[in-house]
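A.B. asks: structure for the following, please:
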Amino acid sequence: MVKNVTTVFKVSAAVMFLLVLAGVLMPDALETITANIQTFISNAFGWYYLILVTFFVIVCLFFLISPVGRIKLGKPDDEPEFSRPTWIAMLFSAGMGIGLVFWGTAEPISHYAVSSPTGETGTNQAIKDAMRFTYFHWGVHAWAIYGIVALVLAYFKFRHGKPGLISATLYPVLGKKAEGPLGKIIDILAVIATVIGVATTLGFGAVQINGGLSFLFGLPVNIVVQFVIVAVVTVLFMYSAWSGLSKGIKILSNANMLLAVLLFAVMFILGPTMFILNLFTNTIGTYLQNLPAMSFRIAPLDEDTRSWITGWTVFYWAWWIAWSPFVGIFIARVSRGRSIREFVFTVLLIPSVIGFLWFSTFGGTAISLEHEGLARISEYATEESLFGVFSNYPLGMIASILAICLIGTFFITSADSGTFVLGMMTSNGSLSPGKGIKLTWGVLLSATALALLYTGGLQALQNTMIAAAFPFSFIMLLMTISLIKSLYGEARELGIGRFNPPNRSYKR
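C.D. replies: Next up, the predicted model:
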């Protein structure tokens, strides 16, 4: 039973319930509405997404060299709770999860053979373009979005003792309005963005598990099978949420990393190893060389290219923004005691490089098979392309089963963590949200994922993601301004950098 519910919980849960109800009762109308909203936002504000996310990257990079980078995310005597390797593993598993497995093969092969970002498919240049744009979508821009939200939350929570709410980070900008109705609206928008962000990821997971079972055992790919998959996983993660089995979730989190490393090692060894290493090395260079141009690429004079940017880049920026409250709260929670400089360096660069290796291995193998005429991976459905790659190598069946298990464990841990974070966000920042609240969010997460799949599959997921992320993007901008204002106010008080008077130094 849900007790002592907040206004944020009531309103946000009601909004999501109505969305699910609309998906069940009038799926065609909901699909049309979300498609129209997505088209309008993408066409009218694609430029805004590109500038905003690049602004987050610039702010993060500035903190790397700024004297305020010495400030701790916590009190002066706070020490990190986790070792650096454990911390990095947590960052990576929280930030990517199912998405990395789903798109690891599908995105590079699509850019190479189906719809190139530069209009040239199937050539040597198309290979380079495919990989550098994949790096672009999963690299420092994605992690800057996560990093900004996590940095703001950690700074205000651990250094200034504020509640773990989005609205609480906006006090330097909004003043007492952050505690009133405006603050509640901000928290409601953050919750809705988070629900849709997590639900979209769960939808991708259900579709890929369905695709793997279809490829291996001939099961049909349809909403009925996906409903059963979501139902089974829902029972598992809600049992965990109800019983508070922190050990179980810890075991699953470790299993995620073990399975991911094992799957990576199998593909790296069995696949074209030298091609993977050479592709990784070359693409790092072209990615860095072209990063400024890609960051602002909107193609105002080329309708086809702009459509590609909308379907890929704008979608990804919206996905990361919608996913950022969930990931941000998690990363903030495990980053107490780190300096801002260490936080930014680690969050931006290390998971990005790990992701580049992942895409070079799985995407590079798929491209190699197709480029050499050994297989037509691009002809598989998006959710089946990974399993299509495995089928061309020894131990392919074992690797496919490992991949399905990995998606399943990512699914369970993401959903379980999502219920906790949503419970926290709708319980005034409580670190121990009630079981009833967590179970309510568990049901709504699964129901939202199924409703979106029912109304239009993957395209409906993408449309709704872009629509949900749009209002929260403005909140992220205010959070960034709030952080900068507060940091430099503190720097002035402590005498850091250019605020440092003669014969006075800052020691931390």
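
A.B. asks: all contacts plus neighbour counts: C-alpha atoms, from now on.
C.D. replies: Noted.

A.B. asks: just say helix, strand or coil for the nearest residue to Pro300 once chain neighbours are set aside.
C.D. replies: Leaving aside its sequence neighbours, Pro300 sits nearest to Arg306 (Cα to Cα, 6 or more residues apart in numbering; 6.9 Å). At Arg306 the chain is in helix, as set by DSSP: H, G, I helix; E, B strand; the rest coil.

A.B. asks: please give me the structure for this one as well, since I'd like to look at both together:
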Amino acid sequence: MLDTLAQRLGLRTNPTIFFSAAILMVVILTVLLIFPDETGEIFTAGRAWIVSNLGWFFIMGVSLWLAFLLFLAFSRFGNVRLGDEDSRPEYTNVSWFTMLFAGGIGTVLMFWGVAEPISHFAEPPRNVEPYSVAAAQDAMSFSLYHLGLHTWTIFTLPGLAFAYFIYRYKLPIRVSSVFYPFLKERIYGPIGRAIDVFAILGTLFGVAVSIGLGTQQINAGLNYLFDVPNAVLPKVIIIAILTTVAVGSIVAGLDSGIKRLSNLNIGMAVGLMIFVLFTGSTVFLLRQMIETIGLYAANIVPLSFWNDAMATYTDEGGWGWQGGWTVFYWAWTVTWSPFMGIFVARISKGRTIREFVLGVLFAPSAFTLVWFAVFGWSAMEIDGIGGEGGEISAAVVESVPLAMFEFFENYPATVLIQGLAVVIVAIFFATSSDSASLVVDMLCTGDGEAGPVRQRVFWGVSEGLLAASLIVLAGEAGLTALQQVITVIGLPVFLMVFAMAFALIRGMQQEKIERPAVAPPEPPLTDEEKARAEQEGPAALTDER
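C.D. replies: The predicted structure follows:
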């Protein structure tokens, strides 16, 4: 019946996966809209339990994943090519990087580039004096820990697993393919379908939360510049407009749409960063770039295992500072992992495991370090390191999305630059949405070819509707409500990614990787052979042997 329905609708997909995911998404949307208060209470209670009891599991897990990936990169498997042995990368390193970044956390850096360092600067996570030098250094260390190697680890592990099983084992482009070493042919049955449907729903929610954050920042910017009300209705209108832009890119496809938008957006973001660097305290920022590398290197290992275990429990939930920051980041980022993993795998065919791991981990992380060094240190210097805080800190207390716009008040061409920041956030939002839509479509079709236009448009519109519903559900609570939703959804996805590491190990062990044959050493000559060699020459023995 589902096959017939798919044919009548002109779809080219797996009907079971497509319709199951679509129906469940509609059901969730309906529940969110009809019972917003009850749903909010459930997510609030769920988040409180998870961060109180399993926060340590999130912290330990991501750090273990990072160590595992580095081990693979430098092991004998590092030279294994993700594809046939004669395959080569389809995209240049520059295009590959821009697509990685724009499809990944471009929106996040625009949202948190100023806000996170200033937040930790004003309210330090550890016991140091606010606005002090120590607070500034801690603020930068935590910001890079959250959005550097560890964030990209969450994308790299599933991306490597997808690429390995899709290109080495020639399996469909689906999350269930990663579990082939355990499930074998059952990936094509009910268990495999259930995994794929769950991955689609998790991806839709993860992207919807990102769209919600981006929409809050765009609305804050429009409110700051043009007095557009900072309310639910304008945010829903913003989502509708930008979803339309994203759908246009979806129709254009990966090479024409997403690649062009990604290159345009990364260029604009780099231009904005250069503007801040050269119109601000240039020498101070250049010096801080070098120091920031040292700060990150010195603190990444301690922070990777810091659990905020001595946090004081309170009546409000008692999970300490880390529950609202690190656990939220990891839970949110991991919901992106099916989408980003398959997206990264799709654009990385032909690269070796070593190239893949080191490229996906370090190239975006290096850009993130420079970004935070420029924006974070600039903001903290403006507010007064060693002082008592300033306008940017006050803006973060009032509304996190306002931080970027208050920050630009200290630079020339203020209104123009603030407007440009809104445009960059909007395009990052569009690239994330269209990338996710194409990937969700791939999860349904099982191959790398784009499905029919109507099919891709359906997922693009669905992401917009889900994001708008979360905005309505969040209401005045805003970011807090989005944190609650994504933390609850992130836990089962986190467990799934953990299982991917074991599947990858098992798959590598089971595959017969071709290696160059090494000729055995020649046995020593006998006395008879030595005599013949003297009489007839060495060639006589070589031919015989």
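
A.B. asks: TM-score of the superposition?
C.D. replies: Overlay of the two chains. TM-score (TM-score structural alignment, normalised by the length of structure 1): 0.93; 500 aligned residues with a Cα RMSD of 2.1 Å.

A.B. asks: quick one: the residue nearest to Pro300 of structure 1 and Gln289 of structure 1, what's the gap?
C.D. replies: Per Cα to Cα, to the nearest Å, Arg306 of structure 1 is found 22 Å from Gln289 of structure 1.

A.B. asks: more neighbours: these two, which one.
C.D. replies: Between Arg306 of structure 1 and Gln289, Arg306 has the larger neighbour count (other Cα atoms under 10 Å), namely 20 against 12.

A.B. asks: contacting residues around that one?
C.D. replies: By Cα atoms under 8 Å, 6 or more residues apart in numbering, the residues touching Arg306 of structure 1 are Ile298, Ala299, Pro300.

A.B. asks: who wins on neighbours among those residues?
C.D. replies: Ile298 (21 neighbours).

A.B. asks: which part of structure 1 matches the longest helix belonging to structure 2?
C.D. replies: Longest helix in structure 2 by number of residues (criterion: DSSP state H): helix 36-74. Counting by TM-score structural alignment, helix 36-74 of structure 2 falls onto residues 27-65 of structure 1.

A.B. asks: what's the closest non-adjacent residue to Val228 of structure 2?
C.D. replies: Going by Cα to Cα, 6+ apart, Val228 of structure 2 has Leu222 as its nearest residue, at 5.6 Å.

A.B. asks: tally of neighbours for the one you found?
C.D. replies: If we define neighbours as other Cα under 10 Å, then Leu222 of structure 2 has 19 of them.

A.B. asks: wait, it sits on Pro234?
C.D. replies: No. Applying Cα atoms under 8 Å, one finds Leu222 of structure 2 not in contact with Pro234, separated by 9.7 Å.

A.B. asks: joint contacts of these two?
C.D. replies: Jointly contacting Leu222 of structure 2 and Pro234 under the rule Cα under 8 Å, 6+ apart are Val228.

A.B. asks: secondary structure element for the alignment partner in structure 1 of Leu109 of structure 2?
C.D. replies: Using TM-score structural alignment, the partner of Leu109 of structure 2 in structure 1 is Leu100. According to DSSP states H and E, Leu100 of structure 1 maps onto helix 98-113.

A.B. asks: in helices, which of the contacts of Arg306 of structure 1 fall?
C.D. replies: Using DSSP H, none of the contacts of Arg306 of structure 1 sit in helices.

A.B. asks: turn those residues into CSV, including distance to Thr105 of structure 1.
C.D. replies: Output for these, formatted as CSV (distance: Cα to Cα, whole Å):
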residue, distance to Thr105 of structure 1
Ile298, 25
Ala299, 26
Pro300, 30
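
A.B. asks: quick check, nearest of the residues you listed to Glu342 of structure 1?
C.D. replies: Closest approach between the contacts of Arg306 of structure 1 and Glu342 of structure 1, by Cα to Cα: Ile298, at 32.8 Å.

A.B. asks: what's the helix or strand for the counterpart of Thr346 of structure 1 in structure 2?
C.D. replies: Mapped onto structure 2 by TM-score structural alignment, Thr346 of structure 1 lines up with Gly359. Using DSSP H and E, Gly359 of structure 2 sits within helix 353-383.

A.B. asks: which other helices and strands contact that helix?
C.D. replies: helix 36-74, helix 93-103, helix 106-122, helix 133-147, helix 149-167, helix 259-279, helix 282-304, helix 391-398 (3 or more Cα pairs under 8 Å, 6 or more residues apart in numbering; DSSP states H and E).

A.B. asks: that concludes my questions; thank you for your assistance.
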